[in-house]
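> With the sequence up front, the predicted model follows.
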Amino acid sequence: MKNNSEIDILELVRYVWANRKKIIICTLVSALVGSIVAFSIPREWETVVKVAPEGAGSQGMSSSVGGLMDMVSGGFGSRTASADGISATLYPEVIGSRPFLLEFADIRVPFRGDTITMFDYIINEQKKTWWSYIFSFPNKALGWTKAILGGAGVDGKDDEQAMPVEFVELTGRHLAFVGVMKRLTSAQIDAKTKRLIEIKVLMQEAKISAIVADSMVAKFNRYIVDYKTSKARRDVAVTEKILEQARRKYYEVDSSYAAAADRNTGLSRSSSQIKLDRLEAEKNIAFSVYQQAATRLESARLKVQEDTPVVTIVEPAVTPMAAKSPNKPVIIAIFLFIGGLSAVIFSIIKFLKTSNEGENS
């Protein structure tokens, strides 16, 4: 049995060697197919940006504002402080969210000596592989059929292009835009530091990749600032209204006191003095409320500055010099390996089949 096995292995090696020309041809054909595939895939450039979002913890001023409103308007409601709703671990989800990505539809990028919107670039100017047209043909044929039967445009470009992206019910083309942007952009928290957020943008144009990455950082910074300071800015707006009410109230009482004092100059009646004393007390109270409102307003404005986070750009957007994908040598090597291995396996199967037929006969 051992000798037979050794003889079989030797025979197998001889058989495979005898078919080496076929194996080489199959391997070369696979390499050719791999080359066609590798050179058919559009080149893409990647821009990597690293940012470190920072923000001070915020404690609301709602209780103080509510107390001040009670003093001025007799208990006109009060609000309860609330903690931040979005933690730093959710920032990558924010960057990949639909509303965030839709904001890029209207930004303009350079393309072929002109500028176009990102929406137009993603939907109409993206290069595709030749096989994607083959696979998408059934859906296009179905769309053409529906268009002919329904009397609409072939792909509804006119209607969908005109619809603003702010609409809740997005068009198919806007959903496609978001889908492509999600595939071409990514954000994740650095596993080592747990503080840095790494943003990657992959585009078919190197400059557009850098522009989108830089815009993504700017929009992310604006989003974080708006979110973190929204409550403090609302407190400022409320306090400004309270201050204006207190100012008007103080001016009214002060004018009434001055007019009463002028009318009662030189009079020594008790009723006149009592009225003046009452008006003076009201004036002092109104002035005290006015002073408190002014102090609260300054505190509220300082709170906005305190709550404003700083997004530090650790690694800025730089136009990439070399394409990230496709990796042509790797693709060709994979096809080369698969083709050669398949040819060898086919030869082994053919040898075993021939050997079994010889034994049976």
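Sure, I can see it.
> Every contact and neighbour count from this point should use C-alpha atoms.
Fine.
> Would you state the strands of the stretch 51-200 of the chain in chain order?
In the stretch 51-200 of the chain, the segments counted as strands under DSSP state E, counting those that start in this stretch are 108-111, 114-117, 185-189, 197-203.
> most packed of these?
strand 197-203 (a mean of 23; mean count of other Cα atoms under 10 Å).
> what helices or strands is it leaning on?
Counting by 3 or more Cα pairs under 8 Å, 6 or more residues apart in numbering; DSSP states H and E, the packing neighbours recorded for strand 197-203 are strand 45-54, helix 172-184, strand 185-189, helix 206-263.
> Could you check how far V344 is from I7?
To I7, V344 is 19 Å away according to Cα to Cα, to the nearest Å.
> Compare those two and say which one has the larger neighbour count.
A direct count of neighbours by other Cα atoms under 10 Å for V344 and I7 places V344 higher, at 21 against 12.
> Check the gap between the more buried one and T354 for me.
With the distance defined as Cα to Cα, V344 ends up 15 Å from T354.
> Next: R222.
Distance from R222 to T354, counting by Cα to Cα: 72 Å.
> if you count what's nearby, which of those two comes out ahead?
Regarding R222 and T354, a neighbour count based on other Cα under 10 Å identifies R222 as having more, with 14 against 11.
> Can you give me the distance of the nearest residue to I107 once chain neighbours are set aside to K303?
By the measure of Cα to Cα, 6 or more residues apart in numbering, the closest residue to I107 outside its immediate chain neighbours is T117, 5.4 Å from it. Distance of T117 to K303, given as Cα to Cα: 38 Å.
> Presented hereafter is structure B, for comparison with structure A:
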Amino acid sequence: MTDDTKNNQAPLQDDEIDLIALAKTLWDNRKFIIITVGIFMVLGVAVALLTPKEYTATTTMVPQVSKGSTKMGGLSSLAAMAGFNLNDMTGNSGELSPMVYPQIVKSVPFQLELMNTTFHFPGQNEPLTFYTYFNGVKKPGALELVRKYTIGLPGVIIKAIKGDENPVTSDQSTNDYIALTKDQDEIRKILNETVNLEVNDKDGYLTLSATTIDPKLAAQLTTKAQALLQNTITEFKIEKAKVQLEFIQERYNEKKNEFENAQTTLAEFRDRNKNVTSALARTTEEKLQNEYQLAFEVYSQLAQQLEQARIQVKEDTPVFSVLKPVTVPLEDNTSGATTLIIFTFLGGVVAVGWIFLKEFLRTVKDRWGQERENKQKTV
């Protein structure tokens, strides 16, 4: 019993000695730790001051549920509890799933439209497009210049030696493809990181956001992206109904002219033959009357179809219920205090890690030397 107690106490005493030794090592190197943490704090303050503030404006929307997707009713809800999405399996051919909306926001036509839209940029008296601002007005910040002439210096030298390559010209004369210039592609990448759309499939709502260096610009960009997204989805959903409406409208205009001509011809004939009672006149009048009646029936039917087509376009037009409208953000995304805390913690970790590593290497070196001395004594 006494031996077991002694055996159990021995490791505890060794552990206490190790902890005391570690604490003593840190205390002996306290000056190094303080200096290291101070350097990292200065770096943290520099990063917090040089990093431009970013603001994010958001809006939350709920897309309209189509009639086709509500036919399943409770069966769809029960299937969703089991992990199946019957709405996707039984969707209409003309229906656009909200899961595809982020791909629309990231698409080239969408970003080109945003790129060529005017906004009120900070420090500018007149509205400018994204392309004009980032291609000729915006000046690189301090961090961008440091990154360009340090990490990106080899690329700058290579570009200066080779010179500017021939730019890719944009050819919009065909619908088969879209060709971008290098400047357009660079700005498209900026927009790709600036504007984002998240789909909450569980709760059924969309969150559209834009992050820029100016709060009002972020709100403008979010508002424009929201309107552009709604227009794009609307054009897709009403495309079929709109084509049908245009076709019926053309036929309606043709038959309307035919009906009016038949009506005018019949009226003129009756005015010219008021007192004529011949069989030929009555036969001609009946013929004109039949042509008028046929034109009227076709015209009347097309008028009804035209009205139905207009109603169909209205029904197919999606409606987005805005749960959270776009507001100008008041607080930036990055916090200087948070950056300073992170760098301070990182400085402490680096200092302590370096001390322990140095002690570990010294211990390994001492043991290595002892092993060599023991081998030499044994020989």
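Arrived safely, thanks for sending. Because the structure is a prediction, the values reported are computed rather than measured.
> Just give me the residue closest to the centre of the first structure.
The centre of the first structure sits closest to I95, judged by Cα atoms, centre = their mean, with a distance of 2.4 Å.
> what does F119 of the second structure align to in the first structure?
Correspondence of F119 of the second structure to the first structure, assessed by TM-score structural alignment: V109.
> show me what contacts its match?
By Cα atoms under 8 Å, 6 or more residues apart in numbering, V109 of the first structure lies in contact with T115, I116, T117, M118, I208, I211.
> ok, these in the second structure: which stay?
Shared contacts between this structure and the second structure among these (both residues aligned by TM-score structural alignment, their matches' Cα atoms under 8 Å) comprise I116, T117, M118, I208, I211.
> Do I have it right that the second one meets L102?
No. With contact defined as Cα atoms under 8 Å, T117 of the first structure does not count as touching L102 (11.9 Å).
> Now distance to I285 of the first structure too, for the strands of the stretch 51-200 of the first structure, in CSV please.
As requested, the strands of the stretch 51-200 of the first structure are arranged in CSV below (distance: least, Cα to Cα, whole Å):
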stretch, distance to I285 of the first structure
strand 108-111, 57
strand 114-117, 59
strand 185-189, 54
strand 197-203, 52
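> mind checking which of these is nearest E166 of the first structure?
Evaluated over the strands of the stretch 51-200 of the first structure, closeness to E166 of the first structure peaks at strand 114-117, with 16.0 Å, by Cα to Cα.
> From the contact counts, what lies against that closest one?
strand 108-111.
> How many residues are close by the residue mapped onto T145 of the first structure from the second structure?
For T145 of the first structure, the aligned position in the second structure is occupied by I161, per TM-score structural alignment. Per other Cα under 10 Å, the neighbour tally for I161 of the second structure reads 9.
> residues in contact with I161 of the second structure?
Neighbours of I161 of the second structure in contact, by Cα under 8 Å, 6+ apart: none.
> for the second structure, longest helix please?
As assigned by DSSP state H, the longest helix anywhere in the second structure is helix 336-378.
> In stretch 286-301 of the second structure, which of the residues would be classed as buried?
L288, Q289, E291, Y292, A295, F296, V298, Y299, S300 (16 or more other Cα atoms under 10 Å).
> Stretch 217-226 of the first structure too?
By neighbour count with 16+ other Cα under 10 Å, stretch 217-226 of the first structure contains the buried residues V217, K219, F220, N221, I224, V225.
> what does stretch 13-31 of the first structure give?
Under the neighbour-count rule (16+ other Cα under 10 Å), stretch 13-31 of the first structure has V16, K22, I23, I24, C26, T27, L28, V29, S30, A31 buried.
> Map the third one across to the second structure for me.
Going back to what we said before, that points to I23 of the first structure. With TM-score structural alignment as the criterion, the equivalent of I23 of the first structure in the second structure is I33.
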